[in-house]
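Novice: Give the three-dimensional model of this entry:
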Amino acid sequence: MIRVLLAEDQQMLRGALTSLLAFEPDIEVIAEVADGQQAWDYIQQELPDLCLVDIEMPNLSGLALAEKIKQANLPCKVMIVTTFARPGYLQKAMECEVHGYLLKDEPIDYLIATIRKIMQGERVVSKDLAATLFMKEQNPLNEREITVLQLVKEGLTTQEISKQLFLTKGTIRNYLSTAIQKLQVESRQQAAQVASDKGWL
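Specialist: Below is the predicted model of the structure:
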């Protein structure tokens, strides 16, 4: 029996996947959770065979969850199911050594077959994403610029970012200015959006 943990913040989709997987005689959904932190807590206690996770979830993203599982050297396999075909996300997923990366518009039969393939030791990426693996785009931002843009994305002002990072407002403005130039955009909001779309935040 393949013991699956399902982590997906959209309740309707989570319920539908659980119901569909319940029809498979060799697959059991042992838990379904709505955010990454809940998933991490459960994984440490129950060690499911496979974690079926969304990328964008509250508290802990699917990629951050995959990284934690890798760092902790836990045996459970990770399969990401997402609406996002962003090269940056796929590259991060490969770096986290996930076992599967599927788009949500794949047929359910393909998803179920992928679960079985992963448990047999294969790695699976949606066919539509295969070419993306060869289109690696270098992230021009440094670690501090990424941190600052992440806070911009969360809606913080320069003053709030300055307080949170214990840096002067001038230093924050410099980081933002450099990031805007590197990404060839006109505003901090655009810079945050572009970096997010490329999977760099």
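
Novice: rest of the way, CA atoms for contacts and neighbours
Specialist: Fine.

Novice: State the distance from Y175 to S187.
Specialist: Distance from Y175 to S187, counting by C-alpha to C-alpha, to the nearest Å: 12 Å.

Novice: With neighbour numbers in mind, choose between these two.
Specialist: Y175 (19 against 14; other C-alpha atoms under 10 Å).

Novice: Between Y175 and S187, which contacts overlap?
Specialist: Counting by C-alpha atoms under 8 Å, 6 or more residues apart in numbering, Y175 and S187 have no common neighbour.

Novice: And the helices in this structure?
Specialist: For the chain, the helices defined by DSSP state H cover 11-21, 36-46, 62-71, 87-95, 108-119, 143-153, 158-165, 169-183, 188-197.

Novice: Before we compare anything, build this one as well:
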Amino acid sequence: MIRVLLAEDQHLVRGALAALLALEDDMIVVASVADGAAAVAAAVEHRPDVALLDIEMPVMDGIEATAGIRAKVPEAKVVILTTFGRPGYLHRAMDAGASGFVVKDTEPERLADAVRRVLAGQIVVDPALAVASLQRGPNPLTDREQAVLRAAEDGATVAALAVRLNLSEGTVRNYLSSVIGKTGARTRAEAARTARDNGWL
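Specialist: Below you'll find the model as predicted:
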């Protein structure tokens, strides 16, 4: 039996996914949780063959959870299952160690097939998302630029950001200026929206 871990913060969706997978003769859901941190803990406890993770979850998102699971339970494969088919998410998920990226409106039999294929060592990616990702290219923001932009999303002043990030005010301004330039935005708020829409944050 293929041991599957589910992590999805919407109870109805999580229940529906568990019910669908239970219909497969070769699969069993060994844990079902509502956030990324719980997913990592459940992976350590239950040692699943495959973890199906939503991206946007509380406490820890699916990409952070992917990295955590792969670090602590390296034999477990991870499939990202999301409503948000954003190219940047695909790059970040694969960088974190995911073996699959499937959108939630995929047919149930294709989801089960994706679980089997990643367990067999294949990489499974939604075809339309793969094309969009190739067209858009990789995330243009560096790790530090992403960190500064995330910190700036709450509208904090440059001075406050400098204290929070342990950087000089000039360095914070330089990072924000670079981010605005790379995203083609006019303001840092617009840059953050663009980055979020593309899955770069």
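
Novice: TM-score for these two?
Specialist: The TM-score (TM-score structural alignment, normalised by the length of the first structure) is 0.89; 200 aligned residues with a C-alpha RMSD of 2.0 Å.

Novice: G68 of the second structure - nearest residue in space that isn't next to it in sequence?
Specialist: V40 (6.0 Å; C-alpha to C-alpha, 6 or more residues apart in numbering).

Novice: mind checking how far that neighbour is from M60 of the second structure?
Specialist: 9 Å.

Novice: So between those two, which is more surrounded?
Specialist: Higher neighbour count among V40 of the second structure and M60: V40, with 26 against 18, using other C-alpha under 10 Å.

Novice: I'd say that one and I69 touch.
Specialist: Yes - judged on C-alpha atoms under 8 Å, V40 of the second structure makes contact with I69 at a distance of 5.3 Å.

Novice: In stretch 180-193 of the first structure, which residues are buried?
Specialist: Buried positions in stretch 180-193 of the first structure, judged by neighbour count with 16 or more other C-alpha atoms under 10 Å: I180, L183, R188, Q189, Q190, A191, A192, Q193.

Novice: nope, stretch 35-51 of the second structure is what I was after
Specialist: Buried residues in stretch 35-51 of the second structure, counting neighbours by 16+ other C-alpha under 10 Å, are found at 35-43, 47-51.

Novice: What distance do you get for the residue with the largest distance to the centre of the first structure to S177 of the first structure?
Specialist: Distance from the centre of the first structure peaks at G170, with 32.2 Å (C-alpha atoms, centre = their mean). In this view, G170 of the first structure and S177 of the first structure are 10 Å apart by C-alpha to C-alpha.

Novice: What of D54 of the first structure?
Specialist: To S177 of the first structure, D54 of the first structure is 33 Å away according to C-alpha to C-alpha.

Novice: Looking at these two, which one has more neighbours?
Specialist: Between D54 of the first structure and S177, counting by other C-alpha under 10 Å, D54 is the more crowded of the two (28 against 16).

Novice: Run a quick check on that one versus E8, I expect a contact.
Specialist: Yes - with contact defined as C-alpha under 8 Å, D54 of the first structure counts as touching E8 (5.3 Å).

Novice: Now find how far off-centre stretch 193-200 of the second structure is within its chain.
Specialist: From the chain centre to the centre of stretch 193-200 of the second structure is a distance of 13 Å (C-alpha atoms, centre = their mean, to the nearest Å).

Novice: Find the residue at the geometric middle of the second structure.
Specialist: Short answer for the second structure (C-alpha atoms, centre = their mean): I63, at 3.2 Å.

Novice: residue contacts, the residue mapped onto that one from the first structure?
Specialist: Alignment note: I63 of the second structure maps to L63 in the first structure; criterion TM-score structural alignment. With contacts defined as C-alpha under 8 Å, 6+ apart, L63 of the first structure is in contact with I55, K92, A93, C96.
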